[in-house]
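Sequence plus the predicted model coming up.
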Amino acid sequence: MAGVNALASNLLASFARGWATTLLDLGGVNPALWFALFAIGSIAAEPDEAGDARPAMTARDWLVFAAVLGAAFTPIPLAGAVGVFLGGLWMLLRGTKGSRARRIGVIALALTSMLIWGRALLVLAGGPVLSLDAAFVAWLAGTTAQGNLVYFAGEAQPFVIGFGCSSMDNMTLAVLFWAALTQLLRIPLDRHSVLLCMTAMGANLFVNVLRLAVIAHKQQYYDYWHSGPGGMLFAWAGLAVVAVIVGVGCARLADRRA
């Protein structure tokens, strides 16, 4: 419930555009977020196993539950995001290794990478991060950059890389999808799993940098590649690349574990 509250702004904006649009753009919510919520529900519904029965609620559990429930019903998306973080952190600390509580906690904390921490990093260290992003785009496009400005190829006019289109912000998608699938498949968080996450993050970063490099060479089609159908194609391409890398990687890690 706290997670849905955190996504309330996206959902309401999507509903305002009509039911057809809401269905087509999945309520204005990234598919990785829906998959993470699905993974949490699936893990919570798993049958009891030896050593993983639901423990009795303690007074501290009820206190955390009340705080998360309060955050879920506070009509502020940030409150919902904080509730997800609090609940996820508590389950991670409270659960034993491999338990449902700890696995759900990992996914919930990964959710906050997209809901809170990715954006917070850009706000607190946005200048250096966006400048690095712009330099990477300019290098790939063969143009020049100044701060968070990237110059169009053969032109003296630049375009701005803002928080919303930063490649760094999009990497949280890879973290979330990785966390959801690894925990759904009971894959432990070891160095192999972390390396898989970093590979998916790098691939997602490259797809977005490639989109911005295309923009640098297609000034006349800026709107198309930035927020139009072209931008949507790159968004789905980034998600597909992450899904393939994480899916294949998880299959290999599951085989190694067996």
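Received, thanks.

alpha carbons only for contacts and neighbour counts from here, please
Fine.

can you map out the strands along the stretch 51-200 of the chain?
With DSSP state E, counting those that start in this stretch as the criterion, the stretch 51-200 of the chain has strands at 145-146, 149-151, 158-160.

looking at those, which is buried most?
With neighbours taken as mean count of other CA atoms under 10 Å, the strands of the stretch 51-200 of the chain reach their highest mean count in strand 149-151, at a mean of 24.

what's in contact with that one?
With CA atoms under 8 Å, 6 or more residues apart in numbering as the test, strand 149-151 has contacts from 131, 134-135, 137-138, 143-145, 157-161, 216.

re the thing from before, in JSON lines, list the strands of the stretch 51-200 of the chain along with distance to Trp90.
Shown next, in JSON lines, are the strands of the stretch 51-200 of the chain (distance: least, CA to CA, whole Å):
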{"stretch": "strand 145-146", "distance to Trp90": "43"}
{"stretch": "strand 149-151", "distance to Trp90": "41"}
{"stretch": "strand 158-160", "distance to Trp90": "40"}
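
Ok, which of the ones you listed comes nearest Ala59?
Nearest to Ala59 among the strands of the stretch 51-200 of the chain is strand 158-160; the distance by CA to CA comes to 50.9 Å.

alright, now check it against this:
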Amino acid sequence: MAAGEGGHATPLLRPAALPWLGTVTLTRQSFFAGMVVVGFANGISEKVYRSVTDSGFAAAIFNTFEISIILWGACFAALAMLLRPSAEQAFRRGDVLVSLLAGLAFMAPVPALSWLGIGLIAVHLRRTASDDTTRRAAAIVFALTIPLFWTRLAFAAFSGTILHIDARLVGWMIGTVPVANVVPLADGSGSLFIAPACSSLANLSLVFVSAAAFVNLRSGRWTLSAIGWTAASAVAVVAINITRISLIGLYPWEYELLHGPIGASVAGWLTFAVIALIGYNRIGFDAPVRR
């Protein structure tokens, strides 16, 4: 099989007869899909362990291991695209190096490094794939790393600025003047400390994952309309988070209700609904599908 542009090709691995599986053909797409599965599983292992330890196995499953349904859905969509029957691509010499580097990241004792390995695989597939379906799947795979790695990195570097923006928005809503990430309560009875877990940034990153998934599942093109609806989704998500925090500032005696499991669940489901509905109904429809 001939190689696409920019690389050398090697033959596909021939079908292997296994008594318990029958005939198995390892294609380039299925090989990297398997790598993504391994990297994703390793990357979320810390969250899964903490979720099971804190709340028990049944509750952890119900809460999807504290990993957004949007991320699970985007991951399954990317894998389905990689495993979709299409023209089989020959292995390239660069695949060995990329898979080796990604494997080393997966084996490191720091789960977060798995996202670097997945990002490397995504960039490599995006650059070297000979069909558009694989390139679009690679874009979704890379989008998975945004909330699970790049957002955390950005927060570590700019947490003060990010939390101050949230505090300014909350202060504007309730009519008080914040200092850094501390917002005085509306009744003057105390102050509200905005912690990193309450930042709008985490939910914003989910907007980008959802938009990337819908764009690449459909047209594969970022049009002005897709960008505009993604921005609208981002504004709505920030508004939900800021409104919840502002309600705590206005009604501090309802802190347990607004900040506890009930308030968190309501805000979480509202955020998911906004992201999913805008993505499903508006993003990715306005450009012809590329084959």
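Looks like it came in fine. Bear in mind that the values here come from a model prediction, so they are computed numbers and not experimental data.

List just the one of the strands of the stretch 51-200 of the first structure that sits closest to Gly80 of the first structure.
Closest to Gly80 of the first structure of these is strand 158-160 (CA to CA; 30.9 Å).

Superpose on the second structure and give me the mean offset of the closest one.
Strand 158-160 of the first structure, aligned to the second structure and superposed, deviates on average by 1.3 Å (mean CA distance after the TM-score superposition for the first structure).

could you pull out the helices for the stretch 51-200 of the first structure?
For the stretch 51-200 of the first structure, the helices defined by DSSP state H, counting those that start in this stretch occupy 59-73, 77-94, 100-112, 118-124, 126-141, 167-184, 191-217.

quick check, distance from whichever helix or strand comes after the longest one to the centre of its chain.
Past helix 191-217 of the first structure, heading to the C-terminal end, the next element that is a helix or strand (DSSP states H and E) is helix 222-226. Mean-position distance between helix 222-226 of the first structure and its chain equals 23 Å (CA atoms, centre = their mean, to the nearest Å).

what's around the counterpart of Ile146 of the second structure in the first structure, how many residues?
Under the alignment defined by TM-score structural alignment, Ile146 of the second structure is paired with Ser113 of the first structure. Counted by other CA atoms under 10 Å, the residues lying close to Ser113 of the first structure total 22.

Please apply the same query to the one 10 residues further on.
The number of residues packed near Val123 of the first structure is 12, by other CA under 10 Å.

And Met57 of the first structure, by the same measure?
Neighbour count for Met57 of the first structure, taken as other CA under 10 Å: 9.

In the second structure, what residue corresponds to it?
By TM-score structural alignment, Met57 of the first structure lines up with Phe91.

Verify the stated contact: that match with Thr10.
Yes: counting by CA atoms under 8 Å, Phe91 of the second structure touches Thr10, with 5.1 Å between them.

now for the contacts of strand 149-151 of the first structure, which pair is the farthest apart?
Greatest spatial distance among those (CA to CA): Ser131 and Gln157, at 17.0 Å.

So for the two, which residue has more residues nearby?
Using other CA under 10 Å as the criterion, Ser131 of the first structure and Gln157 rank with Ser131 on top: 18 against 11.

In the second structure, point me to whatever sits opposite the more buried one in the alignment.
Aligned partner of Ser131 of the first structure by TM-score structural alignment: His164.

Gln220 of the first structure too?
Under the alignment (TM-score structural alignment), Gln220 of the first structure pairs with Trp253 of the second structure.

With Asn208 of the first structure instead?
Going residue by residue (TM-score structural alignment), Asn208 of the first structure aligns to Asn241.

how close does its match get to Met173 of the second structure?
Counting by CA to CA, to the nearest Å, the gap from Asn241 of the second structure to Met173 of the second structure is 12 Å.

Those two: who's more crowded?
The neighbour count for Asn241 of the second structure versus Met173, taken as other CA under 10 Å, is higher for Asn241 (22 against 17).

okay but the more buried one is in contact with Ala267, surely?
Yes: taking contacts as CA under 8 Å, Asn241 of the second structure lies within contact range of Ala267: 7.1 Å.

number of nearby residues for Arg191 of the first structure?
Using other CA under 10 Å: Arg191 of the first structure sits among 9 other residues.

What distance do you get for it to Leu115 of the first structure?
On the measure of CA to CA, Arg191 of the first structure and Leu115 of the first structure end up 25 Å apart.

and what of Val248 of the first structure?
Here Val248 of the first structure is placed at a distance of 26 Å from Leu115 of the first structure (CA to CA).

and what of Gly105 of the first structure?
Gly105 of the first structure is 15 Å from Leu115 of the first structure, where distance means CA to CA.

These two: which is more packed in?
Remark: of Gly105 of the first structure and Leu115, Gly105 carries more neighbours, 27 against 23, as counted by other CA under 10 Å.

State the distance from the residue lying closest to Tyr280 of the second structure once chain neighbours are set aside to Ala226 of the second structure.
Nearest non-adjacent residue to Tyr280 of the second structure, counting by CA to CA, 6 or more residues apart in numbering: Phe214, 6.9 Å away. Distance of Phe214 of the second structure to Ala226 of the second structure, given as CA to CA: 9 Å.

what's the distance between the corresponding residue of the first structure for Phe76 of the second structure and Leu93 of the first structure?
Mapped onto the first structure by TM-score structural alignment, Phe76 of the second structure lines up with Phe38. Per CA to CA, Phe38 of the first structure is found 22 Å from Leu93 of the first structure.
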